[in-house]
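Colleague: Got a sequence here, can you model it:
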Amino acid sequence: MADSRYRWQPQTGVVGAVLLIGTIAPLLAGLIAWVAGSASVADWCWAAGTVVAIAPALWWVISALRRGRIGVDLIAVLSLVGTLWVHEYLAGALIAVMLSGGHALDAAAERRATRDLRALLERAPRTARRRCGDVVRVVDLDEIGVGDILVIAAGEVVPTDGRILDSVAELDESALTGEPLQVERTAGQPVRSGVLNAGGVFEMRATATADESTYAGIVRLAREAGAATAPTVRLADRYAAWFLPLTLAVAGASYWLSGSLVRAVAVLVVATPCPLLLAAPVAIVSGLSRSSRIGVVVRDGGALENLGRATTLVMDKTGTVTAGRPIVTEVAAAPGADQTWLLRVAASVDQLSPHVLAEAIVTEALARGIELDVATAVSEQAGRGVTGEVDGHRVQVGKLAESTTVPGWARPVLNRARLDSAAIAWITVDDVPLGAVLLRDPLRRHAPRTLRRLREAGLNRLVMLTGDRPEPAREVATVLGLDEVCAEQSPADKVEAVRREADEHVTVMVGDGINDAPALAAATVGVAMGARGSTASSEAADIVLTTDRLDRLADAMDIARWSRRIAVQSATVGMALSLLAMVIAAVGWLPPAAGALLQEGIDVAVILNALRALRGGPAADRGLPTDTEELLRRFAAEHDVMQDALATLRTVADRIADRPDAAALATLETTHRFLVEDLLPHEQAEETQLYPALAGPLGGSEATATMSRAHAEIQRLTTRIGTHLELARARGGFDPDQVDDLLACLYGLYAVLRLHFVQEEENYFTLAADERL
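Modeller: Coordinates of the predicted model:
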């Protein structure tokens, strides 16, 4: 399954090296012979070097013509032939070296192209387990027919489309939808090929052959999308559209007016587009080198050029603008139950489960410094959860049993899960539901800032395609300020949407899953989140972000635009100087050999200018003082610690609204103690230490003024809650007249703190060079 865009083959590098050596060696040999006084031998050496370059140059011209383009190589061919015709052999040898050197640099960029979409095929199963009566046999995929009963073992990829027969199947559909959370399919429900069995063994009835299945369709889509992608029009070829006819006109006019063929050849020699053949590739290769240093692997110079002029960004949601893996957002406990103990026993049971939600719960417990126990009698039921014994209690984490009624204390938890599009893992102890863990796939902390940077870099249309439901997709789109969002998209839908955008604009597509591979191949520039994303998406992409950070795309776009600007500048200045030299040569003041040497001087100047791309543009220096970065990391870590405590504000408010009794008052006292002893000192330290340190990098204290106003509001609401607490203590309970205002303060403070934390994390903490942020 070869992608037509990846034309680089290893032997191309060998041919380029041989050509470069084959032109440099005769030039040097001729210079040695000339210094030794053997002019005829020097001419033969230089002529040989010229001839060596003519054949490949002619082939490049023919290849361009076949693609419907006339490239700058045509001028080089004419000048090479012309120097032989008028016996200006040194000029020909110099042009040959410049020509082979330019293409060697261009080949160095192309060498970044690697394998094709082979990972799609590698992941696909080759065999399946087919049951006939009581016998299960392993058969090749092409032997599967519609109606066959297939047995899917744990960890296996479903080989074809079908329907579940008699059990609950827990499936990882991320390869198709990009969503990280497992889904359940019960008897009679459909299952698609390419998904992973994340639970126990189940049986299914095939409804399609392997060739007609969903996964096979994805492979075909990726192949077709790659084949339909138009070849990249390089910078040099775009300039050749006007430079070539102008050169021929000047050379022709010179010959017509003077009758001297030498003058015409001299014009062609100084017009040899080495600023295009050398300077532009040098700038682009410099950009490739700089990109690789920040964790952005660009496959070829054409991709970097296109990235530099892109106007539309299409992106997947899961794993691209979201983290791609669930995290715990809240641990709710029944009245009288200890939240930390519940999380400890739940994680102790879950640590033996490979389930993605179990992994998130264990990670949360360890992050809080909770020491886990070794659970015994652990068993896992697909689609239901994990059960084990801890501290003499029978603990189950997962779904509630069908016979279990959701307790009254959990109704607010269910509402929050529904409103926040969160998953719930119930913690049941001795058959009594005592806790619930809410989990979400969070927005990447740096995503909003990155998308703002991308808009500043020239992207004027941002589109999100996702296989997720419309509700969470619209929520993400609102936060990020996207222009359009399309939910419940299949891989085919994504390809069609990307093709529509690419037909009208230079389009960048960002994704991280196998389901994104066809869309990446269909875009002008495909970008894969490669650190955790699938191999297939990385192979289909033109650019791979190896650090798994979307903000690196903004950095790469800055580099691409800067490199392209330097390339255009070098080429423009070089061609302007060449035009001036052409006029001088046309009037007979510049013979071919001297013209070739002058052209070499122009080449050196523009190449030195092109090397400026290695340093990066003005936007490249985003560094912060070390002490400021340390402050950012310190306060980011404090945010992580206090995130869970923020949820208690809403929990205590719910409890007071439901029953303002002595237990609710005790909970309020604990919450107020957190506000006074932990939260307010944190906010005060930010105000006096962090914000002044950020004033310089952000251009003044006004950049943090709105955050300072938020600190004042947090202080006001905390003081007001403290006043309510004192009144309640004095009266021995809550006065009905104060409950409404107290609830407004608690809910209001919760909302202000959530927004304030997110704003600081997105605007300030992402400035620190810390991968965790």
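Colleague: Going by C-alpha atoms from here, please, whenever you check contacts or count neighbours.
Modeller: Noted.
Colleague: which stretches of the stretch 501-650 of the chain form strands?
Modeller: Listed in chain order, the strands found in the stretch 501-650 of the chain under DSSP state E, counting those that start in this stretch are 507-511, 525-529, 543-545.
Colleague: Throw those strands into CSV and include mean neighbour count, thanks.
Modeller: As requested, these are arranged in CSV below (neighbours: other CA atoms under 10 Å):
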stretch, mean neighbour count
strand 507-511, 30
strand 525-529, 30
strand 543-545, 29
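Colleague: for the ones you listed, which one sits closest to residue 365?
Modeller: Shortest separation from residue 365 across these is recorded for strand 525-529, at 27.8 Å, computed as CA to CA.
Colleague: Point out the other elements, helices or strands, that that closest one touches.
Modeller: When contacts are defined as 3 or more CA pairs under 8 Å, 6 or more residues apart in numbering; DSSP states H and E, strand 525-529 packs onto helix 301-308, strand 507-511, helix 517-522, helix 535-540, strand 543-545.
Colleague: Please provide the structure for the following sequence as well, for comparison with the first:
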Amino acid sequence: MQRSKLDPTLLLISIAALLAGILADAYGRPELTQLCWIGSAVLLMAVTGVEVVVSLLHKQVGVDLIALLSIAASLWFSQFLVAAVIAIMLASGRSLEFYTSQRAERELRRLIQRAPTFAWQLEGESLTQVPLERVVPGQRILVRMGEVIPLDGVLVINGATVDESALTGEPIPVEFSAGATVRSGAVNVGAPFTLQVTHRAGESTYAGIVRMAEAARRSKAPFVRAADRYALILIPVTLSIAGVAWAVSGDPLRALAVVVVSTPCPLILAVPIAILSGISRCARRGILVKDGATLEAVAQTRFLMLDKTGTLTTGRACIDSVETAGDISQDRLLYVAASLAQASVHPVASAIVTAAQTAGVGLGVPTNISETAGAGLKGLVDGQSVELGSLTYLGTQTPWSAALLARLDYQGAGASFIAVDGKLAGAVVFSDQLRVESAGAVRAIKHMGVEKVTMLSGDRLETAQWIAIGAGVDEVRARLEPQDKVLAVQASCAMGMTMMVGDGINDAPALAAADIGVAMGAAGASAASEAAGMVLLVDRLDRVAHAMEIARRSCRIARESMLIGMGLTMLAMLIAAAGYLPPLAGAVVQEVIDVGVILNALRALTPPGWRTLPSLGSDPLERLGDDHQEMTQVLKKLHRLAGEFNRLGPERARTELRSLVTLLDAQLLPHEHDDENRLYPFLVAYLHGADPLAAMSHTHREIFRLVNVLEHLNDRLAQDSAEVQRDEIHAMLIRLDTLVALHFSQENEIFNSLDRR
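Modeller: Predicted structure coming up:
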């Protein structure tokens, strides 16, 4: 019989037998009373005895041996009611263990049980249901609405709407366009779509997740194995105390009472339940932990090492600004650059096209395209010859370009230069941006006791330092090859428990070398995921801090459950040995202790109550992000003018300043007033403290003041440029640019802290 049916059946029989015996005794039928109580005790003895024998055959001494001794001794001394109560205690313990372990690993089971076993294969116009193992890369499959995506692949023709909540915990469906890569395990919540398979079933994202989930269910953490050993030590201790109590008092019932209260359920049940609860709670947050040993190691982490690209940063080129070198306007320069960039698949070219589309710049059709891989491309746009790429590719060098490169060098940015009709016209500046959550994640990790956070990078030291300063890491190691990262990780492991976080194929050796390897995003390189002990299914660095918090709390709860439970058990044994706790009362006391420590262990499934705040919800968070995104062009225009105002001619300076002030009045000021009057009062309920946004409100007032000063300077410049010192305007632009950029970054961090999905 399956355990899911056996344990409840045994519990029902034991309870029924106890009640039947009590009823028979009330009607004066003592022989039936004894028969009921002895029958239930013998039944539990038989089932438990078989399991103990099987354990002994596998060279494992089970602590259920104490329960067997308790029932046998009770029957020997004709304590049939005690034997029946112990039988109920044993049956309820088995049922409670099964129920709590099932609840603790519920999230892991969901991951495993929803794994698809077949796919709808498309061959011409025919549609055939085939086992996943028969589908090979290159073939096309149809994913119908409501189905789990069975294999990794690329969307063909149409887009798709996908629910990844089972993988990442993120409740908002994700939109994918044609050509996008979609990972297995997500659910199609939109129209049916066609997928071109890229990996076999065993190599897919979800197959790897299922393997890790199954390993987590089977594993035993070192803490759990230690608890097993301590439980075994209790057997001779129990027998010794029982023997001494019998010898001193001459009363065998004292020895029986000692044995009855000695069952080490706090060890054999509470500890593994707490560890498994922690793993399950991690899975609910989009964090897949390979096994209990990994969870325990995460709780003991002393040193953290982070890869730079794709881990601390987004891993994607982002356009910072468009710099002009001559009379060409910014919009025209972006137009010709983006029009030409459409012909390339280079990441920077794609970023340029995206920037133009975001700015509302319409694109032309390039012709006569010629591309040199890794260097640049050229062609015709509206009849003009346009070149886009490095200075070496363009074959030109000017004082303007030299000054720009010098500035970008210490800012950790890069540039693609543009030449129009053979003349250098400007450049598009780009960089790999720090993740919004990186600084907050590093700060939270340090607050949890991690002694040192180190960033490992293959980039130049100047570029790496730019990111490190923003993230707040303690040490930077730059210009590292993959083998250098391995050596750095090994050196750290020699000093203490070390965690390494990375996302790319080149990170796999370092992840494998660390005590705990963490792979960012299951959609990333499979090599990194296979080498890791923990995989972040959602691409967010703050999940590392969440994993540490969950791991430390789970291990703390397991430890306190063990110590409190065993302490109470030892106290009950001593009281029983002294003769103050008879066997029947001892059985009841032990059951209360067992239930108490197991319920305490289940606390690891839930977040700490005292830290719980209302959840903001997905829709408001999306709106907050959209509001900031709408202000991107305003911030970029302010930043650009703050950087070049003193270099502009008088007429151009007046025009640009007038345009900026108009933009600030029309967009920035209404945005900040709306934040102050509507958004901030709304957010107070979701933050700690009486007035948690007071400092942000002060920044609003300073922004309003600076814009007002800038408006007056603009009016004076328009009336008589001789009265206004351009240095004064330039200084005011720099102050406003710095303050607004800092303010938006602070708001982004606050919004990110409210994302408790």
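Colleague: How alike are these chains, TM-score-wise?
Modeller: TM-score for the superposed chains, counting by TM-score structural alignment, normalised by the length of the second structure: 0.72, backed by 627 aligned residues with a CA RMSD of 4.0 Å.
Colleague: coming back round to it: possible to save the strands of the stretch 501-650 of the first structure as TSV with distance to residue 246 of the first structure?
Modeller: TSV is the format used below for the strands of the stretch 501-650 of the first structure (distance: least, CA to CA, whole Å):
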stretch	distance to residue 246 of the first structure
strand 507-511	33
strand 525-529	33
strand 543-545	36
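Colleague: before we move on, the earlier item: just the helices and strands packed on strand 525-529 of the first structure: most buried one?
Modeller: Between those, helix 517-522 has the highest mean count of neighbours, a mean of 33, where neighbours are mean count of other CA atoms under 10 Å.
Colleague: Next, format the helices and strands packed on strand 525-529 of the first structure as TSV and append distance to residue 498 of the first structure.
Modeller: Putting these into TSV (distance: least, CA to CA, whole Å) gives the following:
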stretch	distance to residue 498 of the first structure
helix 301-308	15
strand 507-511	7
helix 517-522	6
helix 535-540	14
strand 543-545	16
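Colleague: looking at this, residue 383 of the first structure is in a strand?
Modeller: No - assessed by DSSP: H, G, I helix; E, B strand; the rest coil, residue 383 of the first structure does not belong to a strand; its assignment is coil.
Colleague: For the aligned residue in the second structure for it, the count of nearby residues, please.
Modeller: The equivalent of residue 383 of the first structure in the second structure is residue 374 (alignment by TM-score structural alignment). Under the neighbour criterion other CA atoms under 10 Å, residue 374 of the second structure is assigned a count of 10.
Colleague: what's the distance between residue 374 of the second structure and residue 390 of the second structure?
Modeller: Applying CA to CA, to the nearest Å, one obtains 9 Å for the distance of residue 374 of the second structure from residue 390 of the second structure.
Colleague: Can you say which of the strands of the stretch 501-650 of the first structure is nearest to residue 114 of the first structure?
Modeller: strand 543-545 (11.4 Å).
Colleague: Identify the residue of the second structure aligned to residue 446 of the first structure.
Modeller: Across the alignment, which pairs residues by TM-score structural alignment, residue 446 of the first structure is matched by residue 437 of the second structure.
Colleague: How about residue 751 of the first structure?
Modeller: Structural alignment (TM-score structural alignment) places residue 751 of the first structure against residue 738 in the second structure.
Colleague: so whatever residue of the second structure lines up with residue 765 of the first structure, which of the three states?
Modeller: Using TM-score structural alignment as the criterion, the counterpart of residue 765 of the first structure in the second structure is residue 751. The assignment at residue 751 of the second structure comes out as helix when based on three-state DSSP.
Colleague: wait, isn't residue 751 of the second structure in contact with residue 624?
Modeller: Yes - using CA atoms under 8 Å, residue 751 of the second structure makes contact with residue 624 at a distance of 7.4 Å.
Colleague: Can you tell me the element the match of residue 751 of the first structure falls in?
Modeller: For residue 738 of the second structure, the host element (DSSP states H and E) is helix 726-753.
Colleague: Show me which residues of that helix are buried.
Modeller: Neighbour-count burial for helix 726-753 of the second structure flags 726, 729-730, 732-734, 736-737, 739-740, 743, 748-752 (criterion: 16 or more other CA atoms under 10 Å).
Colleague: now that helix, how far from the centre of its chain.
Modeller: Using CA atoms, centre = their mean, to the nearest Å, the mean C-alpha position of helix 726-753 of the second structure is found 30 Å from that of the whole chain.
Colleague: Number of residues surrounding the counterpart of residue 523 of the first structure in the second structure?
Modeller: With TM-score structural alignment as the criterion, the equivalent of residue 523 of the first structure in the second structure is residue 514. Burial of residue 514 of the second structure, expressed as a neighbour count using other CA under 10 Å, amounts to 26.
Colleague: is it true that residue 514 of the second structure touches residue 489?
Modeller: Yes - using CA under 8 Å, residue 514 of the second structure makes contact with residue 489 at a distance of 5.9 Å.
Colleague: which residues do these two both contact?
Modeller: Here residue 514 of the second structure and residue 489 have 498, 500 as joint contacts, going by CA atoms under 8 Å, 6 or more residues apart in numbering.
Colleague: quick one: contacts for the aligned partner of residue 422 of the second structure in the first structure?
Modeller: With TM-score structural alignment as the matching criterion, the partner of residue 422 of the second structure in the first structure is residue 431. Shown in contact with residue 431 of the first structure (CA under 8 Å, 6+ apart): 394, 395.
Colleague: How about the one 5 residues further on?
Modeller: Contacts of residue 436 of the first structure were listed using CA under 8 Å, 6+ apart, and they are 331, 332, 333, 410, 413, 424, 425, 426, 427.
Colleague: Run a quick neighbour tally on the residue mapped onto the fifth one from the second structure.
Modeller: With TM-score structural alignment as the criterion, the equivalent of residue 413 of the first structure in the second structure is residue 404. Around residue 404 of the second structure sit 17 other residues, with neighbours defined as other CA under 10 Å.
Colleague: One more: residue 294 of the first structure?
Modeller: Residue 294 of the first structure sits with 15 neighbouring residues when counted by other CA under 10 Å.
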